[in-house]
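K.L.:
Give me a model of this one.
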Amino acid sequence: MSWVFGRLDAARVWRELAGAEVNYSVAEVRRPEWNIDTHRHGLPAERPGPPEPGGSWEHACRLVRGYEFSPPETVRALFDPDAPLLGRDMLLEARFHGLHFYCGVRVTEIVDETRDDGDRVWGWAYETLEGHLERGKVTYQVIKHQDSGRVEFVAESYSQGAPTLGPVVSFGWRVFGRQQQLRFYRRCGARLREFTEAALRGEPVPSRPAPRVGRLVVAPSDAKVTRWDAVAVHRAGPG
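P.N.:
Have a look, this model is predicted:
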């Protein structure tokens, strides 16, 4: 684990994720030690019945697959777009003012089903890897309620701060981490609704190709590098 001032070789850190393991056991997950959350966000509705071709559910699924919903001022992701979604390693960059924390996650589940109540669901989940600021799992799902036509974006998660953090980072996480986490989910829902509405109007979403680092892409595609990134302080390490 290391702190780096200025620009970081993020592609090298991403490659190191291949040797990292998930940093928790499901058997550990229980309240009150863990935050267990469900965040629901309404998307443009469709007519009742199966998802409509070119409709809200299809557009939202495409955007969720590409991690376009993430607010770039808070969390960005670096990954290989040609790798299968299941098993994909993603290097998340959590940005907090002048501090950038690089954290590894791995996609460990794909959700693609019609449930007993008729809901059509697609999504995926990632789990945190060794060295992450947190321990836990997040599942992102787009749900079409076929009886009513209602469409939702749902993020289900369980998490806690990683016990291996140093004292300074642990203190900062206790003070600011939960607040930032909840803000992140609110912004994700607002962005996905905005982008889905734009796609339904016929606007290209995303509006430009994703930035690249070699063969890797940076998501969301509206992430920008600014001059302040050159003076940021990074916490980096495998996972």
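K.L.:
C-alpha only now, for contacts and for neighbours.
P.N.:
Noted.
K.L.:
So what's the gap between stretch 98-106 and the chain middle?
P.N.:
12 Å (C-alpha atoms, centre = their mean, to the nearest Å).
K.L.:
how many other residues sit next to residue 68?
P.N.:
26 (other C-alpha atoms under 10 Å).
K.L.:
contacting residues for it?
P.N.:
Residue 68 sits next to 192, 206, 219, 220, 221 when contact means C-alpha atoms under 8 Å, 6 or more residues apart in numbering.
K.L.:
Can you tell me which of those residues end up in strands?
P.N.:
residue 219 (DSSP state E).
K.L.:
Please report how far residue 84 lies from residue 124.
P.N.:
Applying C-alpha to C-alpha, to the nearest Å, the value for residue 84 to residue 124 is 12 Å.
K.L.:
Kindly report the same for residue 131.
P.N.:
22 Å.
K.L.:
was I right about residue 35 contacting residue 159?
P.N.:
Yes - if you go by C-alpha atoms under 8 Å, residue 35 and residue 159 touch, sitting 5.3 Å apart.
K.L.:
These two: which has the busier surroundings?
P.N.:
Per other C-alpha under 10 Å, whichever of residue 35 and residue 159 has more neighbours is residue 159, with 22 against 15.
K.L.:
pretty sure that one is in a strand, no?
P.N.:
Yes - counting by DSSP: H, G, I helix; E, B strand; the rest coil, one finds residue 159 located in a strand.
K.L.:
Spit out the contact partners of it.
P.N.:
By C-alpha under 8 Å, 6+ apart, the residues touching residue 159 are 34, 35, 36, 134, 135, 136, 137.
K.L.:
Any of the residues you listed buried? List them.
P.N.:
Listed as buried from those are 34, 36, 134, 135, 136, 137; burial here means 16 or more other C-alpha atoms under 10 Å.
K.L.:
I have a second one here; can you model it like the first so I can compare?
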Amino acid sequence: MAQWGLGRPDTARELAALADAGINYSPTEVRRPAWTLDTHLHGLPAERPGPPEPGGPWERACRVVRDYEFTPPESVRALYDPAVPLLGRNMLLQLRFHGLHLYCGVRITEVVDETRDDGARVWGWAYETLDGHLERGKVTYEVVKYRDTGRVEFVAASHSQRAPDLDPVLTLGWSLFGRRAQLRFYRRCGVRIRDSVTADSEGRAGPMPPATPPRAWGLVWVPSDAGARFAHSPEIHCVTPGG
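P.N.:
Got it, this is the predicted structure:
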């Protein structure tokens, strides 16, 4: 059941509670037109043809993706335990819409680390939505280097659907703003990771620092450039908005 309140909820407790949550959909359900299927490609600084260069754009982009530092802080922030291995890690997402903050859980269910038949070197991971999430579905984030040309890309692919048990207020909000918010999120992810990789290659301070993100009680809030997280304006929040 959706839990509404004022101020920040106990986010450490909510993250811990995700251990008992299940994936809130079945892949057998995914088909158009009931589901939205997206693939967003964002070009990154290129390398020379061949395998990824040590310390080059592909490796730097992988680091940013690994830590989920590319998420736009005005839209989505995330809390996780860095001591938990990437595969199987739960993250508590804070979805932000002006003064309304929605807290939803996701779990990393896949790590991609391969060289494909065409020679492309790929690294990334995917999360799936947990019980109580605003949406149902999966997002895969990958960094790809094409060995033949040196081209490097960030790819975000997803299938998604509004959770069926949203209350009337959130259902209306999703109808009015949901798709636009999705598309803006993917655009901003591409801009942020490209800016970070470019700034890093030029020795400038990028939009997200390479240092370890700030921690609270052993947990990590990302992205690191979001500013203070425990001294902020009052919020209206909803935990497990998907019921």
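K.L.:
quick revisit: what's the most distant pair in the buried ones among the contacts of residue 159 of structure 1?
P.N.:
Spatial extent of those (C-alpha to C-alpha) is set by the pair 36 and 134 at 13.1 Å.
K.L.:
Need the single longest strand in structure 2, by residues.
P.N.:
strand 100-115.
K.L.:
Quick check: buried residues in that strand?
P.N.:
For strand 100-115 of structure 2, by 16+ other C-alpha under 10 Å, it's 101, 102, 103, 104, 105, 106, 107, 108, 109, 111, 115.
K.L.:
contacting residues for residue 165 of structure 1?
P.N.:
Neighbouring residues of residue 165 of structure 1 by C-alpha under 8 Å, 6+ apart: residue 133.
K.L.:
how much space between it and residue 173 of structure 1?
P.N.:
9 Å.
K.L.:
what does residue 45 of structure 1 give?
P.N.:
For residue 45 of structure 1, the distance to residue 173 of structure 1 - C-alpha to C-alpha - is 37 Å.
K.L.:
Look at the two and report which has more neighbours.
P.N.:
Using other C-alpha under 10 Å, the more surrounded residue of residue 45 of structure 1 and residue 173 is residue 173, with 19 against 16.
K.L.:
Nearest residue to that one in space, please, no chain neighbours.
P.N.:
Using C-alpha to C-alpha, 6 or more residues apart in numbering and skipping residues adjacent in sequence, the residue nearest residue 173 of structure 1 is residue 161, 7.0 Å away.
K.L.:
dump the residue contacts of the counterpart of that neighbour in structure 2.
P.N.:
Counting by TM-score structural alignment, residue 161 of structure 1 corresponds to residue 162 in structure 2. Residues near residue 162 of structure 2 by C-alpha under 8 Å, 6+ apart: 134, 135, 136, 174.
K.L.:
Residue 242 is in contact with the first one, correct?
P.N.:
Yes - between residue 134 of structure 2 and residue 242 there is a contact at 4.7 Å, judged by C-alpha under 8 Å.
K.L.:
what do these two both touch?
P.N.:
What both residue 134 of structure 2 and residue 242 touch, as defined by C-alpha under 8 Å, 6+ apart, is the set 163, 166.
K.L.:
can you pull out the helices in structure 1?
P.N.:
10-16, 56-65, 167-172, 178-200 (DSSP state H).
K.L.:
what residues does stretch 225-240 of structure 2 touch?
P.N.:
Against stretch 225-240 of structure 2 from outside (C-alpha under 8 Å, 6+ apart): 1-9, 73-74, 99-105, 131-134, 207-209.
K.L.:
what about that stretch, how long is it end to end?
P.N.:
26 Å.
K.L.:
Buried residues of that stretch, list them for me.
P.N.:
225, 226, 235, 237, 238, 239, 240.
K.L.:
Could I get those residues in TSV, plus columns for distance to residue 184 of structure 2?
P.N.:
Compiled in TSV, the buried residues of stretch 225-240 of structure 2 are given as follows (distance: C-alpha to C-alpha, whole Å):
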residue	distance to residue 184 of structure 2
225	19
226	17
235	22
237	22
238	22
239	23
240	23
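K.L.:
Among those residues, which one sits closest to residue 22 of structure 2?
P.N.:
Out of these, the member with the shortest distance to residue 22 of structure 2 (by C-alpha to C-alpha) is residue 240, at 12.7 Å.
K.L.:
Counterpart of that closest one over in structure 1?
P.N.:
In structure 1, residue 240 of structure 2 lands on residue 237 (TM-score structural alignment).
K.L.:
repeat for residue 216 of structure 2
P.N.:
Match for residue 216 of structure 2 (TM-score structural alignment): residue 213.
K.L.:
Just to check, that match is in contact with residue 11?
P.N.:
Yes - applying C-alpha under 8 Å as the test, residue 213 of structure 1 and residue 11 come out as touching, 6.9 Å apart.
K.L.:
Return the distance of stretch 20-35 of structure 2 from the chain's centre.
P.N.:
Per C-alpha atoms, centre = their mean, the centroid offset for stretch 20-35 of structure 2 relative to its chain is 18 Å.
K.L.:
Please apply the same query to stretch 4-22 of structure 1.
P.N.:
Distance of stretch 4-22 of structure 1 from its chain centroid, counting by C-alpha atoms, centre = their mean, is 17 Å.
K.L.:
what's the answer for stretch 99-113 of structure 1, then?
P.N.:
With C-alpha atoms, centre = their mean, you get 6 Å for stretch 99-113 of structure 1.
K.L.:
Next: stretch 96-113 of structure 1.
P.N.:
Counting by C-alpha atoms, centre = their mean, stretch 96-113 of structure 1 comes out at 5 Å from the chain centroid.
K.L.:
That concludes my questions; thank you for your assistance.
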